[in-house]
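In: Test case, fold it:
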Amino acid sequence: MTLTLPTMPTVRKYRRETTEVSSCLKYMIFGFNVLFWMLGLCILTVGVWAWSEKDIFNNLGKVANAALDPAFILICVGTVTFVIGFTGCVGALRENTCLLATYAIFLSALLLFEMTAGILGFIFKDWIKAQAAIGFQSFIIHYREDPDQQNLIDWIQEDWLQCCGIEGPKDWDRNNYFNCSSRDVGSREACGVPFSCCKRQPTELITNKQCGYDVRKPGFPKERQIYERGCLRAGEEWIEGNLVLVAAVKVGIMILQILGICFAQNLRGDIFAQKAKWH
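Out: Got it, this is the predicted structure:
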């Protein structure tokens, strides 16, 4: 009698297929851009809120100087930051090659714009200086009409550059409230300057909003406690004194943009390689 031994089942070894998509690269792009997404959303929200407070959405005729409106600038910056952060964040998380390509295109366009602006700014610096003077003049003219522009020019004069006017305090004669002829219509600010032109005293705890009254009158004491330097020259001196810092920040931003483009393209390549395995 022949005994038949039971055959042992064949054990097949399956090799676990590794993915081509780098998790480190994927979540690094996601984490970096989710911050930009939220930052852009916050900036956009503040800009829209500022415009709605001024009721510009219902009075579009006020948008004559929209390019100089801080609220409009916030809306533009917030929108660009939000879109770039959204495409990079969702594109990396969902491994969407279309969104990643859009993200890389946006960064490339922004990088090209910054490089072009930097080159043109160096070549046409006199024209840019003239445009800055025109923009600051518009701020002075509409100082009491737009609270955003008023706060911006006060910050420039008092906190940032410690200056007054474009070329000097006399430029505030362009404003109807500070013009010396406004004394005839009862303006208390006539022949004066805004408080942001005044030099803060070391012992001053509360800002004196009336410190600029009458400082440009002919009979006013010679020693005026206001900034005599114009903001245009002060801005030039600030750029010259911080040129290395400005250049370092600019180069750092451009390096981050180049890395973002490279990382997005590498992740797209990994996703395409993984899809090729499936087929």
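In: Every contact and neighbour count from this point should use C-alpha atoms.
Out: Will do.
In: The closest residue to residue 95 other than its chain neighbours: what's it in contact with?
Out: Using CA to CA, 6 or more residues apart in numbering and skipping the chain neighbours, the partner closest in space to residue 95 is residue 271 (6.9 Å). Applying CA atoms under 8 Å, 6 or more residues apart in numbering to residue 271 gives the contacts 20-21, 95, 97.
In: State the helix or strand in which residue 271 lies.
Out: helix 243-278 (DSSP states H and E).
In: Please identify the buried residues of that helix?
Out: 254, 257-258, 260-261, 263-268, 270-271 (16 or more other CA atoms under 10 Å).
In: and it, how far from the chain's centre?
Out: Offset of helix 243-278 from its chain centre (CA atoms, centre = their mean, to the nearest Å): 21 Å.
In: now do stretch 237-255
Out: Worked out by CA atoms, centre = their mean, stretch 237-255 lies 15 Å from the chain centre.
In: got it, and stretch 140-158?
Out: The chain centre lies 18 Å from the centre of stretch 140-158; the measure is CA atoms, centre = their mean.
In: Quick check: end-to-end length of that stretch?
Out: 15 Å (CA to CA, to the nearest Å).
In: Can you add secondary structure, neighbour count and distance to residue 108 and give the contacts of residue 271 back as CSV?
Out: Shown next, in CSV, are these (DSSP: H, G, I helix; E, B strand; the rest coil; neighbours: other CA atoms under 10 Å; distance: CA to CA, whole Å):
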residue, secondary structure, neighbour count, distance to residue 108
20, coil, 15, 25
21, coil, 18, 23
95, coil, 18, 20
97, helix, 19, 16
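In: which of those residues sit farthest apart?
Out: Using CA to CA, the pair of the contacts of residue 271 lying farthest apart is 20 and 97, separated by 14.2 Å.
In: next up, for comparison:
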Amino acid sequence: MVVGVQLSMGSRCVKYLMFIFNLLFVISGILLISLGSVIFAIFHEYRHFLDKEFLSVPSLLIAIGVIIFLIAFFGCCGAVRENYCMLVTFATLMILVFILELAGGISGYVLRAQASDIVTEKMNSSMAEYKDNTEITFLWDGIQKKLRCCGTNEPKDWQLYFDNDSLPMTCCDPQAGAAGTVSCKLNSTSELHVHDVGCAPAFLDFVKLHALQLGGVGFGVAFLQFAGIWFAISLAKSIRNTYESV
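Out: Purely as a prediction, here's the structure:
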């Protein structure tokens, strides 16, 4: 004769809450995959200014999102079917994912400390290729337009590669190039405006902004993980105690 397992009212509440949390896990997994993909694409666009390690952080975020999306299956099935083994598997996998997130956070913190030197070195070396490498030209013109910056640390950095105080046209406001007969120079007249901010500090602020987004989402997912792990362990204990009392 098969004896049905009857959970207490409190355990049933935990069961339904865990099911809801797993739906949130699915959504958070999709969010991590989407955000990681967007930031990976942004970092890849500026890969000449960054080391490969910077691409590993959003890649790890995408991997974690996929894993969370998949293991939410164990949590949902375990809660609905009141299956002890599935719940324990879910809790174990979530703990492993949390360890991965912790490792990614530590790596991100280490990279953040090294970011300034890496970006400055990469930008300085790429400036020498500005006139000869179409990809580098496009990259520098794009970042100087988007971030309204010029040179690595200041506009004078370009004087090693340009004569007569000349600068790339993207170092000046758009109207400078629109005039046709006007060129962008270090000592431009009042009708022109040279971007006086270096691209290294501007780009670092840009990277830190996206790192903050990653950190915020990671913190939110970590909170959900703690709650989900607690619910899974509590429900698993309740199911085990119920079976033992039967």
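In: Please say which position in the second structure residue 83 of the first structure maps to.
Out: By TM-score structural alignment, residue 83 of the first structure lines up with residue 70 in the second structure.
In: other SSEs contacting the one helix or strand its match maps to?
Out: Using DSSP H and E, residue 70 of the second structure maps to helix 52-81. Applying 3 or more CA pairs under 8 Å, 6 or more residues apart in numbering; DSSP states H and E, we find helix 52-81 of the second structure packed against helix 9-45, helix 84-127, helix 199-245.
In: how about those in a markdown table, adding distance to residue 176 of the second structure?
Out: Output for these, formatted as a markdown table (distance: least, CA to CA, whole Å):
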| stretch | distance to residue 176 of the second structure |
| --- | --- |
| helix 9-45 | 26 |
| helix 84-127 | 21 |
| helix 199-245 | 19 |
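In: Looking at those, which is nearest to residue 153 of the second structure?
Out: Across these, closest to residue 153 of the second structure is helix 199-245 (CA to CA), at 6.0 Å.
In: got the angle between the closest one and helix 84-127?
Out: Here helix 199-245 of the second structure runs at an angle of 170 degrees relative to helix 84-127 (axes from the mean of the first three to the mean of the last three CA atoms, to 10 degrees).
In: how far does helix 199-245 of the second structure sit from the chain's center?
Out: Taking the mean of its C-alpha atoms, helix 199-245 of the second structure sits 14 Å from the chain's own mean (CA atoms, centre = their mean).
In: That helix relative to helix 9-45, how many degrees between them?
Out: Interaxial angle of helix 199-245 of the second structure relative to helix 9-45 (the same axes, to 10 degrees): 160 degrees.
In: residues contacting residue 166 of the first structure?
Out: Contact analysis of residue 166 of the first structure by CA under 8 Å, 6+ apart lists 133, 136-137, 230-232.
In: For the residues you listed, which single residue is the most surrounded?
Out: The most crowded member of the contacts of residue 166 of the first structure, judged by other CA atoms under 10 Å, is residue 231 (25 neighbours).
In: ok, that residue touching residue 169?
Out: No: look at residue 231 of the first structure against residue 169 with CA atoms under 8 Å: they stay out of range, at 9.7 Å.
In: coming back round to it: just give me the match in the second structure for the residue nearest to residue 95 of the first structure.
Out: In the second structure, the residue paired with residue 271 of the first structure is residue 239, using TM-score structural alignment.
In: Closest to the mean position in the first structure, which residue would that be?
Out: Among the residues of the first structure, the one closest to the centroid is residue 77, at 5.6 Å (CA atoms, centre = their mean).
In: Residue 96 of the first structure maps to what in the second structure?
Out: Under the alignment (TM-score structural alignment), residue 96 of the first structure maps onto residue 83 of the second structure.
In: Skip the chain neighbours and tell me the closest residue to residue 15 of the second structure.
Out: Among residues not flanking residue 15 of the second structure along the chain, residue 79 sits closest, at 5.5 Å (CA to CA, 6+ apart).
In: for the residue mapped onto residue 230 of the first structure from the second structure, what are its contacts?
Out: Matched by TM-score structural alignment, residue 230 of the first structure corresponds to residue 199 in the second structure. Residue 199 of the second structure makes contacts with 143-144, 147, 149-154, as judged by CA under 8 Å, 6+ apart.
In: Ranking by neighbours, what's the top pick from those?
Out: Going by other CA under 10 Å, residue 150 tops those with 30 neighbours.
In: so it makes contact with residue 196?
Out: Yes: if you go by CA under 8 Å, residue 150 of the second structure and residue 196 touch, sitting 6.5 Å apart.
In: Helix, strand, or coil at the closest residue to residue 137 of the first structure other than its chain neighbours?
Out: Counting by CA to CA, 6+ apart, residue 137 of the first structure lies nearest to residue 166, which is 7.1 Å off, once chain neighbours are set aside. Secondary structure, DSSP: H, G, I helix; E, B strand; the rest coil: residue 166 of the first structure is coil.
In: Could you measure from residue 166 of the first structure over to residue 129 of the first structure?
Out: Noted for residue 166 of the first structure: a distance of 11 Å to residue 129 of the first structure, by CA to CA.
In: what sits in contact with each of those two?
Out: residue 232.
In: so who does residue 240 of the second structure touch?
Out: Here residue 240 of the second structure is in contact with residue 84 (criterion: CA under 8 Å, 6+ apart).
In: Understood, closing this out.
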